[in-house]
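>>> pasted the sequence and its predicted model underneath.
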Amino acid sequence: MSPSFLIVRFSAIGDCVMAAYVATAIRHANPGAGISWAVETRCRPILDEERLLDEIVDFPRDQWRNARWSPNTWREQILRFSRLRSRKFDFGIDLQGHSKTAICLRIARPTSRIAAFATDRFARRLNPLAPGDPDALHRVERMLETASRFGILEMPEKPLTPKPIGLESLGLDADERIATISTGAGAIEKQYPANQWQEVARNLVQNGYQVIWLGAKPDPRIGEPGTTDRVAQWRL
């Protein structure tokens, strides 16, 4: 019987893309495995439901936050957690390490569970933390190293993500090598310096990528020859 896996990574968009490397490695190593992912509703669109995952359990945390004291909110949260526990997963991995994701994995109660990160004392108490310094490796490498405790996994060249839709309407060719860079961040202090983004873009262009800058109106506009600026023009 094929094993079943629960991946817990609620947010954010870029972090979920990095975590998709782990799900992809599991899928490549275990083509028949059942892979479920617990994620915030706003990040669901960047997860591949066709080739990568068998199930997505979304958590509408923005909605819950706006009605946090409502009995309906508590009832819905309990139902989501109960749904996960009823799956009786063989393996569970917390790839975020916050209290909210640690609680999710603990309540789901897979046969074996482990966390790649634990950002607070409460999270450290809820689930076993993978050995080693979580900050000694790149996030993708740390997450893959953690998941490899459940079996040998190889780093995929790229993660399985939803197939591009409607690129032609944007004047793009789906067969081209395209790299999009979001210039903004959740907070100004988290924004990557413009000169470093320019260095990244130059390297991508030299390797044959078409680089497109994306972002909202307040996000930085980064000029770099050979790239395309679509900040405040296209939705991320």
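Ah, there it is.

>>> C-alpha from now on. contacts and neighbour counts both.
Fine.

>>> just checking, what packs against the lengthiest strand in the chain?
Using DSSP state E, we find that the single longest strand of the chain is strand 34-40. Contacts defined by 3 or more CA pairs under 8 Å, 6 or more residues apart in numbering; DSSP states H and E place strand 34-40 against strand 4-8, strand 55-59.

>>> quick one: buried residues of whichever helix or strand comes after the last one?
Per DSSP states H and E, the first helix or strand lying C-terminal to strand 55-59 is helix 61-66. Across helix 61-66, burial judged by 16 or more other CA atoms under 10 Å covers R61, W64.

>>> and the helix or strand hosting A25, what's buried?
Assigned by DSSP H and E, A25 belongs to helix 13-29. Buried residues in helix 13-29, counted by 16+ other CA under 10 Å: 13, 15-28.

>>> that one vs strand 4-8, what angle?
Here helix 13-29 runs at an angle of 170 degrees relative to strand 4-8 (axes from the mean of the first three to the mean of the last three CA atoms, to 10 degrees).

>>> which elements pack onto helix 13-29?
Counting by 3+ CA pairs under 8 Å, 6+ apart, helix 13-29 packs on helix 139-147.

>>> going along the chain from the helix it packs on, find the next helix or strand for me.
strand 178-182.

>>> use this one as the comparison:
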Amino acid sequence: MSDATRAASARVAAAAPRGPKWAMVIDLAKCVGCDTCTVSCKAENRTPPGVSYNVLVEEEVGAFPNVRRVRIPRPCMQCDNAPCVQVCPVGATFKMDNGIVAIDYDRCIGCRYCMAACPYGARSFDFGESYEDEMEGFDEVQAPEYGIARGRRERGSSPVGNVRKCHFCFHRLERGEEPACVETCVANARYFGDLNDPNSVVSQLVAGPRAFRLKEELGTEPRVWYLR
């Protein structure tokens, strides 16, 4: 192989997509507002009181008698140009190669700058509250978020005192599974897949005329799309 050919091959390899670029599509026409995504997410990630990675934002629009309710499920948008990453003073929030915006709990100092910067309100602070009174053993086991198994939930130990958010159930992705909210959606309103694969369902959906993203004018480049 000539030097020119070798150099050209290296450029092609460098430009080629490496690994998946995860994205989610939510069909608002299918969503029935049942909150299954919220409940399954809390169960999967064992989030404490005051911390919810998936919420259902509801709004009443129109004027009586022509009134209707609009429901918009809101996970973290996993923005490509994430304001939360830019403002973190210690680099605890960062963008992974697979497109997920992650939080290093061991580095996070709990300053909450990222919460103020997020235009989607997708972050929560873990004040150390617990469901132990309602659910015996809640503090004994934590979900292996970001693939890291942690011990007993207690004050002074991460993620207590950290900012937390949706991470597309990264620990499930590592096992070849879908995020919990996608798997349990009773209306099949959520789609999840690899944007690097042009034949994936999500790639085809985001290219269609129904697709849009929240607050696109801010330039955050979210990785969560919605279908009108």
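That came through, no problem. Note that the coordinates shown come from a computational prediction; the quantities given were computed from them, not determined experimentally.

>>> got a TM-score for the two of them?
The TM-score (TM-score structural alignment, normalised by the length of the second structure) is 0.25; 100 aligned residues with a CA RMSD of 5.8 Å.

>>> picking up where we left off before, indicate which one of the helices and strands packed on strand 34-40 of the first structure is closest to Q196 of the first structure.
strand 4-8 (30.9 Å; CA to CA).

>>> relative orientation of the closest one and helix 139-147 in degrees?
140 degrees.

>>> which neighbouring elements make contact with strand 4-8 of the first structure?
strand 34-40, strand 91-94, helix 99-108.

>>> at 10 Å instead, please
helix 13-29, strand 34-40, strand 55-59, strand 91-94, helix 99-108, strand 112-115 (3 or more CA pairs under 10 Å, 6 or more residues apart in numbering; DSSP states H and E).

>>> tell me the buried residues in the third one?
Translated: strand 55-59 of the first structure. By 16+ other CA under 10 Å, the buried positions in strand 55-59 of the first structure come out as I56, V57, D58, F59.

>>> okay, the residues you listed in JSON lines with distance to I178 of the first structure next?
Below are the buried residues of strand 55-59 of the first structure laid out as JSON lines (distance: CA to CA, whole Å):
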{"residue": "I56", "distance to I178 of the first structure": "27"}
{"residue": "V57", "distance to I178 of the first structure": "30"}
{"residue": "D58", "distance to I178 of the first structure": "29"}
{"residue": "F59", "distance to I178 of the first structure": "31"}
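
>>> which among those residues gets closest to L84 of the first structure?
V57 (8.0 Å).

>>> OK, contacts around that closest one?
6, 8, 36-41, 44, 80-81, 83-84 (CA atoms under 10 Å, 6 or more residues apart in numbering).

>>> do the same with A13 of the second structure
A7.

>>> now name the helix or strand holding it.
A13 of the second structure belongs to helix 3-15, assigned by DSSP H and E.

>>> just A116 of the second structure next, same as before
helix 113-117.

>>> what's that helix packed up against?
helix 83-87, strand 123-125, strand 163-165.

>>> could I get those as TSV with mean neighbour count?
Formatted as TSV, those follow (neighbours: other CA atoms under 10 Å):
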stretch	mean neighbour count
helix 83-87	19
strand 123-125	20
strand 163-165	24
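
>>> let's have these in TSV, adding distance to E60 of the second structure.
TSV is the format used below for these (distance: least, CA to CA, whole Å):
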stretch	distance to E60 of the second structure
helix 83-87	29
strand 123-125	24
strand 163-165	26
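
>>> do you know which of the ones you listed lies nearest F94 of the second structure?
Closest among those, once you apply CA to CA, is helix 83-87, at 5.5 Å.

>>> give the buried residues for the next helix-or-strand element following that closest one.
The helix or strand immediately downstream of helix 83-87 of the second structure is strand 93-95, counting by DSSP H and E. By 16+ other CA under 10 Å, the buried positions in strand 93-95 of the second structure come out as T93, F94, K95.

>>> turn those residues into CSV, columns for distance to E59 of the second structure.
Shown next, in CSV, are the buried residues of strand 93-95 of the second structure (distance: CA to CA, whole Å):
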residue, distance to E59 of the second structure
T93, 30
F94, 32
K95, 31
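
>>> of those residues, which is the nearest to V101 of the second structure?
K95 (4.5 Å).

>>> from P83 of the second structure, how far out is that closest one?
Distance, K95 of the second structure to P83 of the second structure, using CA to CA, to the nearest Å: 11 Å.

>>> that older thread, got the angle between the longest strand of the first structure and helix 99-108?
140 degrees.

>>> next, the angle from strand 34-40 of the first structure to strand 55-59.
20 degrees.

>>> for strand 34-40 of the first structure, buried residues please.
For strand 34-40 of the first structure, the neighbour count (16+ other CA under 10 Å) marks G34, I35, S36, W37, A38, V39, E40 as buried.

>>> so the first one makes contact with G92?
The one in question is G34 of the first structure. No: look at G34 of the first structure against G92 with CA atoms under 10 Å: they stay out of range, at 11.7 Å.

>>> overlap of the contact sets of the two?
Common neighbours of G34 of the first structure and G92 (criterion: CA under 10 Å, 6+ apart): S4, F5, L6.

>>> sounds good, over and out.
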